[in-house]
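> How does the following fold in three dimensions:
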Amino acid sequence: MPTYLSPGIYTRETDFSFYVKQISTSSAAMVGVAEKGPINKPVLVTSWEQFINRFGSYINESYLAYAARAFFDNGGAVLYVTRIAHLTDSTDRDTLTALKSSIVLQNREATPADALRIEAVNEGVWGDRLSISIEDGSLDPANHFNLVVRHKGDVVEVFKDLSMDETLPNHVELAINDRSDFILVQDLAAAMGTPSDRPALGVFTLSGGDNGLTDLADADFIGDPSQHTGLYGFDEIDALNLLMVPGVTTVPVINAGIAYAEGRKDLLFIADTPMHLEPLEAVDFRKGQGMYSHAAFNSSYAALYYPWLEISDPVNSRKKLVPPCGAVAGCIARSDQKTNVWNAPAGIDRGRIFNTLSLAYKTSRGERDVLYPEGVNVIAVFPDTGINIWGQKTLQSQPSAVDRINVRRLMMFMEEAISESSRFVVFEPNHPQTWRALGRLINPFLQDIKDKGGLYDFAFQCDEETNTPAVIDRNEMVARVFVKPTKTAEFIELNFILTSTGADFKEII
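Model prediction:
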């Protein structure tokens, strides 16, 4: 208690206004092969146009761009992308086999010497389609030069009145390296400590790029936690909710995606079945039986979708099959934007898939009756509603509340939001005042979810029963949050009862 030495009014303030902050629920992440872009470094893109600018367009070797396009077409808005390439040693980033396109330009001296090294901003054969034009500058033609960058023959960047004098603000490295989206330059003469004349006039094409796809293996997609490669490139990004490796359906990659999601406990891993499967084969793939010999996929932090989608390929307008994960993630994001995280991302509204022509396999009701009990979420075609996600099960084998995606995502949302917002009690006195303060934080948050239909009921306990003297002596504080999550209506039974003309409904109902 404070000590008061003279009469007067003494004001004290206690802050009980802590509240649970809102968190993102529909940020997605993809790992895959791209035309260009930084390798093993997550990049945020918020539109298809941004994806093209950073990672290029569609390529034959990968479904990544197709999945990203489907994500944005179906309502997704926040996507982190990690481009991968082959490492000869998965534990060493320096063993990357992808190469940057480059060229060395010589100066205009009587005996030409190397003046500039120009390389693509990142690895890949895309850089072989870059060309550089060197022209005389306009302000001081005797000392300055212009550098024009072309990609596929189109002018994409122009840098004017550059200098080889590293003491000037228009020095070629200063003017280009922090501004160009396509190239990096190195003043070779400055690196050697000798001044250089301008590079020779002409048009020069970069070469030597390599996508690094030879010997590409599951390990490149999975990555290494010590190197933050592959899946582990997302370690430092907290605001993630959905994870995919589009079109990669090998068992090691799917198991790694599941393990990564389970380790974080804030992600749902969306897995694709292999492309050309019959319904019973899809069940075999999920359970590891028949032609497959792996252990059954079993996790509430993952979901499996079948079949693949048929689209009109933007490259040549031909029909093409693409994995469903990108469209599914987009539907989940759209569902969160329109409703709440505890609403099932399935059905004729929230599960509607756009910009899709058909499916690799059109299931019958009987086939869906076989697939869904085994945890395979079917994408189905209906005459009046188009193509819809018609299931929302996780891959958990044991029946429980979290064998449904809406409940698993609700739990992830509540756990993360409450954990993030409860940090104010760390190092606070472990006594009833702090316990009540935590309750004042959590109870309104859960009540709001209940009022909006996400919970049937809840209870919060943080008292002498959960915090015994032994618990307190260990410097621990224990709280319990009991929740009854809202379940979805998936099996609708309509009973039609015929009565006689004189029947009284009040007696029947």
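
> From here on, just use CA atoms for contacts and neighbour counts.
Will do.

> State the number of residues packed around residue 365.
The number of residues packed near residue 365 is 10, by other C-alpha atoms under 10 Å.

> where does residue 116 land in three-state SS?
Following DSSP: H, G, I helix; E, B strand; the rest coil, residue 116 is assigned to strand.

> Give me the three-state assignment for residue 134.
Applying three-state DSSP: residue 134 is strand.

> how much space between it and residue 317?
According to C-alpha to C-alpha, to the nearest Å, residue 134 and residue 317 sit 39 Å apart.

> Who has more neighbours out of those two?
Applying other C-alpha under 10 Å to residue 134 and residue 317 shows that residue 134 carries more neighbours, namely 19 against 9.

> residue boundaries of the helices in the stretch 101-250 of the chain?
Ranges of helices in the stretch 101-250 of the chain, per DSSP state H, counting those that start in this stretch, are 172-176, 188-192, 218-222.

> Make JSON lines from those and add distance to residue 485 and mean neighbour count to it.
As requested, the helices of the stretch 101-250 of the chain are exported to JSON lines (distance: least, C-alpha to C-alpha, whole Å; neighbours: other C-alpha atoms under 10 Å):
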{"stretch": "helix 172-176", "distance to residue 485": "55", "mean neighbour count": "20"}
{"stretch": "helix 188-192", "distance to residue 485": "64", "mean neighbour count": "15"}
{"stretch": "helix 218-222", "distance to residue 485": "33", "mean neighbour count": "23"}
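
> export those to JSON lines and tack on distance to residue 394?
Converted to JSON lines, the helices of the stretch 101-250 of the chain look like this (distance: least, C-alpha to C-alpha, whole Å):
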{"stretch": "helix 172-176", "distance to residue 394": "49"}
{"stretch": "helix 188-192", "distance to residue 394": "57"}
{"stretch": "helix 218-222", "distance to residue 394": "21"}
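
> Can you identify each of the helices in the stretch 251-400 of the chain by residue range?
Taking DSSP H, counting those that start in this stretch as the criterion, the stretch 251-400 of the chain contains helices spanning 251-264, 279-287, 325-338, 365-371.

> What residues sit buried inside the shortest one?
I take that to be helix 365-371. If you call a residue buried by 16 or more other C-alpha atoms under 10 Å, then helix 365-371 has these buried ones: 368, 371.

> And the third one, by the same measure?
Along helix 325-338, these residues count as buried under the neighbour rule (16+ other C-alpha under 10 Å): 325, 326, 327, 328, 329, 330, 331, 332, 333, 334, 335, 336.

> Remind me what it packs against, helices and strands.
Applying 3 or more C-alpha pairs under 8 Å, 6 or more residues apart in numbering; DSSP states H and E, one finds that helix 325-338 contacts helix 64-73, strand 242-244, strand 268-272.

> ok, and what's touching the helix or strand just after the first one?
So that's helix 64-73. Counting by DSSP states H and E, the next helix or strand C-terminal to helix 64-73 is strand 79-83. Defining contact as C-alpha atoms under 8 Å, 6 or more residues apart in numbering, one finds that strand 79-83 is touched by 27-34, 37-46, 230, 233.

> Adding distance to residue 217, write the buried residues of helix 325-338 out as CSV.
Shown next, in CSV, are the buried residues of helix 325-338 (distance: C-alpha to C-alpha, whole Å):
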residue, distance to residue 217
325, 21
326, 22
327, 25
328, 25
329, 25
330, 27
331, 30
332, 30
333, 30
334, 33
335, 35
336, 35
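
> Let's see this one next, to set against the first:
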Amino acid sequence: MPDYTRPGVYLDEVPASPQPVTAVSTSTVVFVGCAASGPVNQPVLISGFIEYQRQFQRSAKAEPPGQPDAMTLAVMAFFGNGGKDAYICRLASANDDNDVAELTVNDYNQFYQTVLAALNDYSLLLLPGQHWQRSKHAQSNAVISASLAFCQQQRHCLLLLDLAADIQLSSAAGASAVGLPASSYAALYYPWLTITNPLASGMLTVPPAAVAAGLYCRNDGRYGVWKAPAGVTAKLIGITGLAFTIDDNIQQQLNPLGINCIRTLPRVGTVIWGARTLAGKTDTEWRYISVRRTAIFIEQSISQSLQWVVFEPNDQPLWQAVRRNISNFLNTLFRAGAFQGSTQQEAFFVRCGLNETMTQQDINQQQLIIELGFAPVKPAEFVIIRIRYALSPP
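So this is what the prediction gives:
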């Protein structure tokens, strides 16, 4: 406070209200698996494929030409389709021979609980080299299930998983027999894709999860996380073909099961033509990827921005500040098109206060309870056009 000792006009900088809610990133991906070299059990943030090669591949002389390893293939596909930032997490197998098949469920779980649980600035998890198999007892299925359990526990990331390359789906019955996990924290794309090998001559077959992750980042930056990463705007880059052809009949059987098909459409190109999680029919509220990711985005933005409230007096001034800050954040999203409704009241609500979200007992137990709700926008999966012809009387 200045010492006012004479008459005059004084300028006084008044601190702003408690720091506002700021949006977290939705475009950072974590790849967990084997790599040719590089730090072990340590997330390394990279922003391009060349940076990955420098840190996680052997020298060009030592690296044989041909099929890249699973991690290299996934990272290459991710950045090739618009990916921005990625954590590379190299797990070493028992023989340290860059063989993902040698990794066990315990290797993944130990890394998740000791290292990855402390990291919260990512929103997608991928497992290069681990593919869902038909066999219920496959090691890779156990790894994927454990990774999905971790995502559900953390509540801030979506697992993108791949089917094994030899699984061909042509009916709902066949897809159900594969025994996919049911969760809104998981998404699956089908089929595998072919690309031109940028590291040597020939073609490569790549699993689609990393390609989809790159598209997520591109879609988030252009439209927002609430826009479904699918449709004619979800055109994939550098894809030369599909391992299996998807027609309307196959898609209408796979889509209700949450299997997102990749298709090549006339005059459009190769696009993602599905926008569902693996939530299943019993959890329809979280059926769509964009709805689940929007909820994660809002939850993480608010929880990370409200650290300042800890140890503040749990009374009216705090409740008002919390309601104001969260409402301002949600109103920004509303204006950007993230919610349904023509007014703020229709789009979202924020509640915090005594006899509203808290009892006196809650306050005595040092609990600040906030309730909020929002009306998410959902993709127009089924566009129905009704055409009526007015016939002239005879």
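
> picking up where we left off before, in strands, which of the contacts of strand 79-83 of structure 1 appear?
Mapping the contacts of strand 79-83 of structure 1 onto strands (DSSP state E) picks out 28, 29, 30, 31, 32, 43, 44, 45.

> which residues sit in contact with the fourth one?
By C-alpha under 8 Å, 6+ apart, the contact set of residue 31 of structure 1 is 64, 81, 82, 83, 84, 221, 230, 231, 244, 245, 246.

> Closest one to residue 372 of structure 1 out of the residues you listed, please.
residue 244 (21.0 Å; C-alpha to C-alpha).

> What lines up with that closest one in structure 2?
Taking TM-score structural alignment, residue 244 of structure 1 has residue 126 as its aligned residue in structure 2.

> and its match, how many neighbours?
Count around residue 126 of structure 2 with other C-alpha under 10 Å applied: 23.

> circling back: out of the helices of the stretch 101-250 of structure 1, nearest to residue 488 of structure 1?
Of all the helices of the stretch 101-250 of structure 1, helix 218-222 comes closest under C-alpha to C-alpha, at 33.8 Å.

> got a list of contacts for the closest one?
By C-alpha under 8 Å, 6+ apart, helix 218-222 of structure 1 touches 31-32, 84-87, 90, 229-232, 245, 250, 252-253, 256-257.

> go with 7 Å
Residues outside helix 218-222 of structure 1 that contact it (C-alpha atoms under 7 Å, 6 or more residues apart in numbering): 31, 32, 84, 85, 86, 87, 90, 230, 231, 252, 253, 256.

> I'd like the distance from the last one to residue 454 of structure 1, if you could.
Using C-alpha to C-alpha, one obtains 31 Å as the distance from residue 256 of structure 1 to residue 454 of structure 1.

> and if you look at the first one?
Computed as C-alpha to C-alpha, the residue 31 of structure 1 to residue 454 of structure 1 distance reads 32 Å.

> try the fifth one
Computed as C-alpha to C-alpha, the residue 86 of structure 1 to residue 454 of structure 1 distance reads 44 Å.

> quick one: contacts for residue 274 of structure 1?
Taking C-alpha under 7 Å, 6+ apart, we find residue 274 of structure 1 in contact with residue 249.

> counterpart of it in structure 2?
Looks like residue 274 of structure 1 aligns to residue 164 there (TM-score structural alignment).

> With residue 378 of structure 1 instead?
Using TM-score structural alignment, the partner of residue 378 of structure 1 in structure 2 is residue 261.

> Next, the contact list for its match, please.
By C-alpha under 7 Å, 6+ apart, the contact set of residue 261 of structure 2 is 189, 190, 191, 251, 272, 273, 274.

> run the last query once more with 6 Å
Remark: with contacts taken as C-alpha atoms under 6 Å, 6 or more residues apart in numbering, residue 261 of structure 2 is in contact with 189, 190, 273, 274.

> Over to residue 78 of structure 2?
Taking C-alpha under 6 Å, 6+ apart as the test, what residue 78 of structure 2 contacts is 210, 211, 214.

> Show me what it aligns to in structure 1.
By TM-score structural alignment, residue 78 of structure 2 lines up with residue 71.

> If we ignore the residues flanking it in sequence, what's nearest its match?
residue 330 (4.2 Å; C-alpha to C-alpha, 6 or more residues apart in numbering).

> Hmm, that neighbour is touching residue 78, no?
No: contact between residue 330 of structure 1 and residue 78 fails when scored by C-alpha atoms under 6 Å: they sit 9.7 Å apart.

> before we move on, back to that, now the contacts of residue 31 of structure 1 in a markdown table, with distance to residue 419 of structure 1?
Compiled in a markdown table, the contacts of residue 31 of structure 1 are given as follows (distance: C-alpha to C-alpha, whole Å):
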| residue | distance to residue 419 of structure 1 |
| --- | --- |
| 64 | 33 |
| 81 | 27 |
| 82 | 28 |
| 83 | 31 |
| 84 | 33 |
| 221 | 30 |
| 230 | 27 |
| 231 | 24 |
| 244 | 25 |
| 245 | 28 |
| 246 | 31 |
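
> For PyMOL, what selects the buried ones among the residues you listed?
Per 16+ other C-alpha under 10 Å, the buried members of these correspond to this PyMOL selection:
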select buried, resi 64+81+82+83+84+221+230+231+244+245+246
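
> out of the contacts of residue 31 of structure 1, which one sits closest to residue 420 of structure 1?
Of all the contacts of residue 31 of structure 1, residue 420 of structure 1 sits closest to residue 231, with 23.4 Å by C-alpha to C-alpha.

> picking up where we left off before, which one, of the helices and strands packed on helix 325-338 of structure 1, ends up nearest to residue 56 of structure 1?
helix 64-73 (8.0 Å).

> The closest one relative to strand 79-83, how many degrees between them?
180 degrees (axes from the mean of the first three to the mean of the last three C-alpha atoms, to 10 degrees).

> what's the mean distance for the longest helix along structure 2 versus structure 1?
Longest helix in structure 2 by number of residues (criterion: DSSP state H): helix 316-336. Once fitted to structure 1, helix 316-336 of structure 2 is off its aligned match by 0.9 Å on average (mean C-alpha distance after the TM-score superposition for structure 1).

> once the structures are aligned, where does that helix end up in structure 1?
Going by TM-score structural alignment: helix 316-336 of structure 2 matches residues 432-452.

> Distance from the chain centre to the matching stretch, please.
A distance of 31 Å separates the centroid of the chain from that of stretch 432-452 of structure 1, by C-alpha atoms, centre = their mean, to the nearest Å.
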